[in-house]
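1. take this sequence and fold it.
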Amino acid sequence: MNRDLSRRSMLFRSAAVVAGVQVAGMTRLWGADAKSKPGVQMYMVNAEFKKDPASTLTKLAGIGYGYIEAFAMAITNIADFKKMLADAGLGCPSGHFPFGFSDTEKVLDNAAALGVKYAISSVLPPEPPKGAEMAGIMQKMNHLTADDFKKMAAVANQIAESASKRGIEFAYHNHNVEFRKFDGVTGYDILLKETDPKLVKLEVDAGWMAAGGADPAALITANADRVKLLHFKDFSTITPPVNELGGEAGGHIVDLGAGVAPLKAAYEAAKQAGAEYFIVDHDPPFKGKTAFEAAQVDYAYVAKLMGA
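-> Next up, the predicted model:
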């Protein structure tokens, strides 16, 4: 199964699950020393988490990660999940949530209950898919128009305004689809122009930006006040650019440092911009490694950059 399509499909299928999780207290889980250490997007170990949640979190902490970024996974009880994080000594300053697929207010209620600082859209459709439309959502995301990006910007503004009322910041996470050009202007350019910079922040995925044909360091520098989180993903090739999700780009994902994405330059730009969190985001399957072995390799790469 194509790994990138699998990830997005899992997010879509998980929307109903996340919308129905048990709401707990408002305790924040940002992590006292999280900013001095790398974090990890939990999709990387989603299969392992489902088998043994507590052990998975403990192993990530043992590798050295200071925090996790939540994913729309099998969290059926937020209070229990928060206890497991606390027991492992991990923070949870951010999470990917099914914005655009579930009721925004319910999703934000869960984000607040989890205690994140940043609620992030992993994929943000221009319009909520209904019924049979869900099956074709990936094709829709691969063929977005300039008008679609304007609609997405409007949705992002609405989510961000509601999030701010809960003391949460909304951030947009990019892939490669945003860098298709429309008369010389990319979809990402449209999103930046049409969203409120005071409300809509950015989680820059440097690998996906590069795969889509953009210069992540330059974009980070140009939008320094909005970049709050940086994702590290590496590709064995980024030439020619690919602006569709799927095997052509996703099949080239490799261990951090083993590819050609300009991650060091992106990190330096994000650090200069004042980004708060630096997160490993390595999609499975892994070549010749277990998920935890890959997590160890990726941690070592980012920790070296950070001097952690």
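2. drop to CA atoms for contacts and neighbour counts, all remaining ones
-> Fine.
3. wait, doesn't Ala119 sit right on Phe99?
-> No: between Ala119 and Phe99 there is no contact, the gap being 9.3 Å when judged by C-alpha atoms under 8 Å.
4. when those two are compared, which one has more neighbours?
-> Between Ala119 and Phe99, Ala119 has the larger neighbour count (other C-alpha atoms under 10 Å), namely 30 against 25.
5. what's the helix or strand harbouring that one in contact with?
-> Secondary structure from DSSP states H and E places Ala119 in strand 118-121. Identification of contacts with strand 118-121 by C-alpha atoms under 8 Å, 6 or more residues apart in numbering yields 93-99, 108, 111, 163, 168-173, 203.
6. among those residues, which are in strands?
-> Mapping those onto strands (DSSP state E) picks out Pro93, Ser94, Gly95, His96, Phe97, Glu169, Phe170, Ala171, Tyr172, His173, Glu203.
7. nearest to Val123 among those residues?
-> Using C-alpha to C-alpha, His173 is the member of these that lies nearest Val123, at 7.4 Å.
8. just give me the neighbour total for the nearest residue to Glu194 once chain neighbours are set aside.
-> The spatially closest residue to Glu194, leaving aside those adjacent along the chain, is Ala153, at 5.7 Å (C-alpha to C-alpha, 6 or more residues apart in numbering). Close neighbours of Ala153, defined as other C-alpha under 10 Å, add up to 24.
9. buried set for the one helix or strand Ala153 maps to?
-> Secondary structure assignment for Ala153, by DSSP H and E: helix 146-164. Using 16 or more other C-alpha atoms under 10 Å as the test for burial, helix 146-164 gives 146, 148-163.
10. which stretches in this protein count as helices?
-> With DSSP state H as the criterion, the chain has helices at 3-19, 46-51, 53-63, 78-88, 104-114, 137-142, 146-164, 187-194, 206-211, 216-222, 247-250, 263-273, 291-306.
11. pick the most deeply packed of the ones you listed.
-> Across the helices of the chain, averaging neighbours per residue (mean count of other C-alpha atoms under 10 Å) puts helix 206-211 on top, at a mean of 30.
12. so how far is it off the chain centroid?
-> 13 Å (C-alpha atoms, centre = their mean, to the nearest Å).
13. what of stretch 220-228?
-> 16 Å.
14. residues in contact with it?
-> 197-198, 200-204, 266, 269-270, 273-277.
15. if you set the cut-off to 6 Å instead, what comes out?
-> By C-alpha atoms under 6 Å, 6 or more residues apart in numbering, the surrounding residues in contact with stretch 220-228 are Lys201, Leu202, Ala269, Ala273, Ala275, Glu276.
16. quick one, what contacts the third one?
-> Neighbouring residues of Ala269 by C-alpha under 6 Å, 6+ apart: Ala217, Thr221.
17. measure it to Leu230 for me?
-> Distance of Ala269 to Leu230, computed by C-alpha to C-alpha, to the nearest Å: 10 Å.
18. can you check the second one too?
-> Relative to Leu230, Leu202 is positioned 8 Å away (criterion: C-alpha to C-alpha).
19. so the residue nearest to Glu194 sits against Leu192, correct?
-> No: taking contacts as C-alpha atoms under 6 Å, Ala153 lies outside contact range of Leu192: 8.0 Å.
20. compare with the first, here's sequence two:
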Amino acid sequence: MEYGLQLFSVRDVTERDMEGALRQVAEMGYRSVEFAGFFGHSAQEIKGWLDKYGLTASGTHTGMSELTGDKLQETIAYHQAIGCRNLIVPYESFATKGEIDAFIQRVQQVEPQLNAAGITLHYHNHDHEFKPNQDGLIPEEELLTRTNLLLEVDTYWVYAAGKDPVAFLQEHKDRIRVIHLKDGKGGDACASLGQGIAPVAQVRQAAIQLGLEMVVESEGLEPTGLEEVRRCMDFLRSEDQKDGN
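-> You can find the predicted model right below:
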């Protein structure tokens, strides 16, 4: 199986040595990366390193602030230059109906321009989207019913919200292209894949059956980001062997 990596997992390296981070995760066996910032590097630099180490850009975590005014066209051009077709909004608070409405309005404004450029807009969840906000609305339900956004499902946060991540993937498979394969110990406590309480093996199997791209995220930096994502890959290769892959 092929797996991608959310580079926030190795944020202790990327800010000071992006090329080194890309080289090392490629050597571990990751085949794609999802960016969490470019740290001043040009699109040409990033694309050169991706090509050099046999990686592709699965997606980027890009805030809505980068999709306003002149920044929108700059963001589109950067994504096209690095060959990235998935732009993922990483977080919104959605604390009130007004915040949800404003987000949806902005999505409706920018999504046609992104789509015309060959870029698909996604939203990455945490756990608060599955709980009532100050106005009693469930943000995830609002996004599902009022937008055409694809969902980048962070499967650990779905689990932490008290939901069954496998059932959620199956129910909403038509709105999902990419998932975060992630583990944890409850709440904000991080864990490498297979070291926490989330049903990671079952989520992996469901993703394979549904044909979803799997992007690993492991946030603990214990003892370093690279060591943590190496443990994650070791777990995944063990699961691959069980499947005969």
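21. one step back: out of the helices of structure 1, flag the one nearest Pro38 of structure 1.
-> Nearest of those (C-alpha to C-alpha): helix 291-306, 6.2 Å.
22. just want the angle from the closest one to helix 263-273.
-> 60 degrees (axes from the mean of the first three to the mean of the last three C-alpha atoms, to 10 degrees).
23. quick one, helix 291-306 of structure 1 and helix 53-63 angle?
-> 40 degrees.
24. please name the nearest non-neighbouring residue to Gly186 of structure 2.
-> Closest residue in space to Gly186 of structure 2, ignoring its immediate chain neighbours: Ala160 at 6.3 Å, by C-alpha to C-alpha, 6+ apart.
25. and the one you found, how far from Gln202 of structure 2?
-> Distance, Ala160 of structure 2 to Gln202 of structure 2, by C-alpha to C-alpha: 15 Å.
26. can you check Glu219 of structure 2 too?
-> 21 Å.
27. with Gly63 of structure 2 instead?
-> Applying C-alpha to C-alpha, the value for Gly63 of structure 2 to Gln202 of structure 2 is 31 Å.
28. kindly report the same for Gln44 of structure 2.
-> Separation of Gln44 of structure 2 from Gln202 of structure 2 (C-alpha to C-alpha): 39 Å.
29. now do Gln209 of structure 2
-> 11 Å.
30. and if you look at Gly118 of structure 2?
-> Distance, Gly118 of structure 2 to Gln202 of structure 2, by C-alpha to C-alpha: 32 Å.
31. picking up where we left off before, now for the residue nearest to Glu194 of structure 1: what does it line up with in structure 2?
-> Matched to structure 2 by TM-score structural alignment, Ala153 of structure 1 sits across from Ile104.
32. so can I have CSV of the contacts of stretch 220-228 of structure 1 showing distance to Thr237 of structure 1?
-> Formatted as CSV, the contacts of stretch 220-228 of structure 1 follow (distance: C-alpha to C-alpha, whole Å):
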residue, distance to Thr237 of structure 1
Lys201, 28
Leu202, 24
Ala269, 22
Ala273, 27
Ala275, 26
Glu276, 28
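33. which two of these have the greatest separation?
-> Checking the contacts of stretch 220-228 of structure 1 with C-alpha to C-alpha, the most distant pair is Lys201 and Ala269, at 16.0 Å.
34. picking up where we left off before, just the contacts of stretch 220-228 of structure 1 now: which is nearest Gly115 of structure 1?
-> Each of those was scored against Gly115 of structure 1 by C-alpha to C-alpha, and Glu276 proved nearest at 16.4 Å.
35. one step back: who wins for proximity to Gly257 of structure 1 among the helices of structure 1?
-> Nearest of the helices of structure 1 to Gly257 of structure 1, taken as C-alpha to C-alpha: helix 291-306 at 6.6 Å.
36. what's in contact with the closest one?
-> Leu256.
37. swap in 7 Å and give it another go.
-> For helix 291-306 of structure 1, the surrounding residues in contact (C-alpha atoms under 7 Å, 6 or more residues apart in numbering) are Lys37, Pro38, Met44, Val45, Ile63, Asp255, Leu256, Gly257, Val280, Phe286.
38. counterpart of the first one in structure 2?
-> Read it as Lys37 of structure 1. Under TM-score structural alignment, Lys37 of structure 1 pairs with Glu2 in structure 2.
39. contact partners for the residue lying closest to that match once chain neighbours are set aside?
-> Leaving aside its chain neighbours, Glu2 of structure 2 sits nearest to Arg31 (6.2 Å; criterion: C-alpha to C-alpha, 6+ apart). Arg31 of structure 2 makes contact with Glu2, Tyr3, Gly4, Leu55, Thr56, according to C-alpha under 7 Å, 6+ apart.
40. only the buried subset of those residues, as a ChimeraX command please.
-> Entered in ChimeraX, the line below selects the buried ones among the contacts of Arg31 of structure 2, by 16+ other C-alpha under 10 Å:
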select :3,4,55,56
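41. nearest to Asp188 of structure 2 among the contacts of Arg31 of structure 2?
-> Comparing these against Asp188 of structure 2 with C-alpha to C-alpha picks out Gly4 as the nearest, at 22.2 Å.
42. in this structure that closest one contacts Val216, no?
-> Yes: counting by C-alpha atoms under 7 Å, Val216 is a contact partner of Gly4 of structure 2 at 6.0 Å.
43. thinking again about what came up before, what is the nearest of the ones in strands among the contacts of strand 118-121 of structure 1 to Ala19 of structure 1?
-> Out of these, the member with the shortest distance to Ala19 of structure 1 (by C-alpha to C-alpha) is Phe97, at 9.3 Å.
44. can you find the partner of the closest one in structure 2?
-> Phe97 of structure 1 maps onto Thr62 in structure 2, by TM-score structural alignment.
45. got it, and Asn223 of structure 1?
-> In structure 2, the residue matched to Asn223 of structure 1 (TM-score structural alignment) is His172.
46. kindly report the same for Leu60 of structure 1.
-> Using TM-score structural alignment, the partner of Leu60 of structure 1 in structure 2 is Val25.
47. quick one: the strand holding Ala119 of structure 1 to structure 2 mean distance?
-> With mean C-alpha distance after the TM-score superposition for structure 1, strand 118-121 of structure 1 departs from structure 2 by a mean of 0.9 Å once superposed.
48. what stretch of structure 2 does that strand fall on?
-> So strand 118-121 of structure 1 sits over residues 86-89 in structure 2, by TM-score structural alignment.
49. tell me the buried residues in that stretch?
-> Applying a neighbour-count criterion of 16+ other C-alpha under 10 Å, one finds Asn86, Leu87, Ile88, Val89 buried in stretch 86-89 of structure 2.
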